[in-house]
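Undergrad: Sharing a sequence plus its predicted fold:
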Amino acid sequence: MLFRQYLHTNPIAASYLFGCGSKAQGVIVDPLKEEVDFYIEEAKRLGMNIEYVIDTHLHADHISGARELSQKTRANYVLHHSADTDFEFTAVEDGDEIMAGNTKLTVLHTPGHTPEHISIVVTDTTRGDDPWFVLTGHTLMVGDAGRTELASSLEQGATNLFKSLQKLSGLGEYIEIYPGAFSGSVCGRKLSGKPTSTIGFEKRFNHALLIQEKDDFIKHMMEDVPPQPENFKEMRKVNQGK
């Protein structure tokens, strides 16, 4: 499997290029609009054809490059089926599987940060049947969980997020976590500058995961909420195609 993590600083976000090198089938996750041509050149340099472009959610802190990238590469643009958009996309549901050559992507619906949010569990089938890592977007990040009021009420989002974190906690402790943001992002608090972790490490040290009662978690998510991104409603509408 080929795998690349790109750490962007304006805005602060992480995007990913990975897939099956032997069959030249690649996937881009959470691309930024400003970097569309960069992803295309990176895929060419690595000898990969971009087959799927995935947004873990409809972003509210930056403009997604997914639609433009999918149009330029003729790749399938993937979102959770509940995504409220004015354009067509390849819809997925919880438990769906996508194959990019020998790389298997399993979709987990993990709402909370936004209602349509998904996480992606990735397996290199040439190495075995067990998953290797999970792309968690803004659901579970290193050090904290994503904020919950940009696309719903804070309390409803926190309720959904609590359930989503329980789902992710059920994955193997060895599984690596690759989030959609890191320290400096306004989409979470207490985020680490180290943009990778494991399920096991976060279960031991991530305060959001240490909270076992739903009411306590909701209270936690309502405290010290960071400033909202500037023009976040407008950015989400652009990403919805509205």
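TA: Ah, there it is. The model shown is predicted, which means the values in this text are computed figures rather than measured ones.
Undergrad: contacts, neighbours, all on C-alpha from now
TA: Noted.
Undergrad: which residues are contacting the longest helix seen in the chain?
TA: The residue-count maximum for a helix in the chain (DSSP state H) belongs to helix 154-169. When contacts are defined by CA atoms under 8 Å, 6 or more residues apart in numbering, helix 154-169 is touched by residues 109-115, 139-140, 148-149, 199, 203, 209, 214, 217-218, 221-222.
Undergrad: Centre-most residue in this protein?
TA: residue 137 (2.2 Å; CA atoms, centre = their mean).
Undergrad: For the closest residue in space to that one that isn't next to it in sequence, give its distance to residue 23.
TA: Leaving out its chain neighbours, the residue that sits closest to residue 137 by CA to CA, 6 or more residues apart in numbering is residue 180, at 4.1 Å. Note on residue 180: its distance to residue 23, by CA to CA, to the nearest Å, is 26 Å.
Undergrad: Settle it for me: which of those two has more neighbours?
TA: For residue 180 versus residue 23, neighbours defined as other CA atoms under 10 Å are more numerous around residue 180 (28 against 14).
Undergrad: so that one touches residue 136, yeah?
TA: Yes: distance between residue 180 and residue 136: 6.7 Å, which falls inside the contact criterion (CA atoms under 8 Å).
Undergrad: how about the helices in the chain?
TA: With helices called from DSSP H, the chain shows them at 36-45, 66-73, 154-169, 199-205, 207-210, 214-221, 232-240.
Undergrad: Go through these and name the closest to residue 15.
TA: Between residue 15 and those, the shortest gap by CA to CA is with helix 36-45, which sits at 9.6 Å.
Undergrad: Need the contact partners of the closest one.
TA: By CA under 8 Å, 6+ apart, the surrounding residues in contact with helix 36-45 are 17, 26, 28, 31, 49-50, 65, 68-69, 73.
Undergrad: So how do I select the buried members of these in ChimeraX?
TA: Burial among those is assessed by 16 or more other CA atoms under 10 Å; the matching ChimeraX selection reads:
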select :17,26,28,31,49,50,65,68,69
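Undergrad: Please dump the contacts of helix 36-45 into a markdown table; it should also carry distance to residue 37 for every row.
TA: A markdown table is the format used below for these (distance: CA to CA, whole Å):
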| residue | distance to residue 37 |
| --- | --- |
| 17 | 13 |
| 26 | 15 |
| 28 | 12 |
| 31 | 10 |
| 49 | 14 |
| 50 | 12 |
| 65 | 10 |
| 68 | 10 |
| 69 | 8 |
| 73 | 10 |
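Undergrad: Please compare the first structure with the one that follows:
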Amino acid sequence: MLFRQYLHMNPVAASYLFGCGSLSQGVVVDPLKEEVDFYIKEAETLGMNIVFVIDTHLHADHISGARELAEKTGAKYVLHSSAETTYEFNAVEDGEVLMAGNTKLTFLHTPGHTPEHISIVVTDTRRGEEPWFVLTGHTLMVGDAGRTELASSIEKGADDLYNSLQKLMELDEHIEVYPGAFSGSVCGRGLSGKPSSTIGFEKRYNLALQKGNKNEFVKFMTENVPPQPDNFKEMRKENQGM
């Protein structure tokens, strides 16, 4: 498997290019609009054809490059089926699987940060049948969890996010965690500058995962919320095609 993590500073975000090198099928996750041509060049350098472009959610802190990238490469643009947009996309459901060559993508619906949020459990089937890592977007980040009021009420988002985190905690502890943001992002609090972790380490030390029950978690997520991103409503609407 080929795997690249790209750390962006304006806005603070992480995007990904990975997939099956032997069959030249690649996947891009959470691409930024400003970097569309960069992903194309990277894929060409790696000898990869981009077959899927995925947004873990409809972003409210930056403009996605996913639709443009999909159009330029002929890839399928993937969102959860509940995403409210004015355009067509390849809809996936909780538990659905897509294959990019020998790379297996299993989608988990993990709402909370936004209602349509997904996480992607990735398996390199040439190495084994067990998952290797999970792309968690803004559901589970290193050190905390994503804010919950940019696309719903803060309480409803926190309630959903608690359930989503429990779903992720069912994954094996050795599985690597690659989030959609890191320290400096407006979409979380107290995030680590280290942009990857494991399920086991986060289970032990992530602040959001130390709450004993849902009520404690919701209270935690509704306190000390950072300022909202500038023009977040407009950015989310643009990503919805509205």
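TA: The structure has been received and is ready for your questions. These numbers come from a predicted model, not from an experiment.
Undergrad: Against residue 21 of structure 1, how distant is the residue nearest to residue 137 of structure 1?
TA: Relative to residue 21 of structure 1, residue 180 of structure 1 is positioned 23 Å away (criterion: CA to CA).
Undergrad: for residue 66 of structure 1, same thing?
TA: Using CA to CA, we find residue 66 of structure 1 at a distance of 22 Å from residue 21 of structure 1.
Undergrad: ok, residue 58 of structure 1 - contacts?
TA: Residue 58 of structure 1 sits next to 64, 83, 114, 116-117, 236, 239-240 when contact means CA under 8 Å, 6+ apart.
Undergrad: give me that answer again for 7 Å
TA: Taking CA atoms under 7 Å, 6 or more residues apart in numbering as the criterion, residue 58 of structure 1 is in contact with 236, 239-240.
Undergrad: Likewise for residue 81 of structure 1?
TA: 91-93.
Undergrad: Read off where the longest helix of structure 1 ends up in structure 2.
TA: Counting by TM-score structural alignment, helix 154-169 of structure 1 lines up with residues 154-169 of structure 2.
Undergrad: Any buried residues in that stretch, and which?
TA: Here stretch 154-169 of structure 2 shows 154-162, 164-165, 168-169 as buried, counting by 16+ other CA under 10 Å.
Undergrad: and residue 112 of structure 1, what does it touch?
TA: Each residue near residue 112 of structure 1 by CA under 7 Å, 6+ apart is listed here: 139, 148, 157-158, 160-161.
Undergrad: likewise residue 103 of structure 2?
TA: Residue 103 of structure 2 touches 19-20, 122-125, counting by CA under 7 Å, 6+ apart.
Undergrad: So which of those are in strands?
TA: Residues of the contacts of residue 103 of structure 2 located in strands (DSSP state E): 19-20, 122-124.
Undergrad: Going by neighbour count, which of those are buried?
TA: When neighbours are counted using 16+ other CA under 10 Å, these contain these buried positions: 19-20, 122-124.
Undergrad: neighbours around the residue in structure 1 that residue 2 of structure 2 lines up against, how many?
TA: For residue 2 of structure 2, the aligned position in structure 1 is occupied by residue 2, per TM-score structural alignment. Using other CA under 10 Å, the number of residues around residue 2 of structure 1 comes to 16.
Undergrad: correct me, but residue 2 of structure 1 touches residue 23?
TA: No: contact between residue 2 of structure 1 and residue 23 fails when scored by CA atoms under 7 Å: they sit 11.0 Å apart.
Undergrad: that older thread, format the helices of structure 1 as a markdown table; extra columns: distance to residue 56 of structure 1.
TA: Formatted as a markdown table, the helices of structure 1 follow (distance: least, CA to CA, whole Å):
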| stretch | distance to residue 56 of structure 1 |
| --- | --- |
| helix 36-45 | 17 |
| helix 66-73 | 11 |
| helix 154-169 | 14 |
| helix 199-205 | 18 |
| helix 207-210 | 20 |
| helix 214-221 | 21 |
| helix 232-240 | 12 |
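Undergrad: Can you tell me which of these is nearest to residue 55 of structure 1?
TA: The minimum distance between residue 55 of structure 1 and the helices of structure 1 falls on helix 66-73, with 6.8 Å, by CA to CA.
Undergrad: mean shift of that closest one relative to structure 2?
TA: Compared with structure 2 after fitting, helix 66-73 of structure 1 deviates on average by 0.3 Å (mean CA distance after the TM-score superposition for structure 1).
Undergrad: Where does that helix end up in structure 2?
TA: On the basis of TM-score structural alignment, helix 66-73 of structure 1 is assigned to residues 66-73 in structure 2.
Undergrad: Give me the contact list for the matching stretch.
TA: Counting contacts by CA under 7 Å, 6+ apart, the residues touching stretch 66-73 of structure 2 from outside are 30-31, 36, 50, 53-55, 76-77.
Undergrad: The same query, at a cut-off of 6 Å, please.
TA: With CA atoms under 6 Å, 6 or more residues apart in numbering as the contact definition, stretch 66-73 of structure 2 has outside contacts at 31, 36, 53, 77.
Undergrad: So what's the residue count around the third one?
TA: Neighbouring residues of residue 53 of structure 2 were enumerated by other CA under 10 Å; the total is 29.
Undergrad: what's the answer for the last one, then?
TA: Counted with other CA under 10 Å, the burial measure for residue 77 of structure 2 works out to 22 neighbours.
Undergrad: residue contacts, it?
TA: Taking CA under 6 Å, 6+ apart as the criterion, residue 77 of structure 2 is in contact with 53-54, 70, 89-90.
Undergrad: still on that earlier bit, closest to residue 230 of structure 2 among the buried residues of stretch 154-169 of structure 2?
TA: So of those, ranked by how close each gets to residue 230 of structure 2 (CA to CA), first place is residue 154, at 17.6 Å.
Undergrad: any idea how far residue 183 of structure 2 is from the closest one?
TA: Residue 154 of structure 2 is 21 Å from residue 183 of structure 2, where distance means CA to CA.
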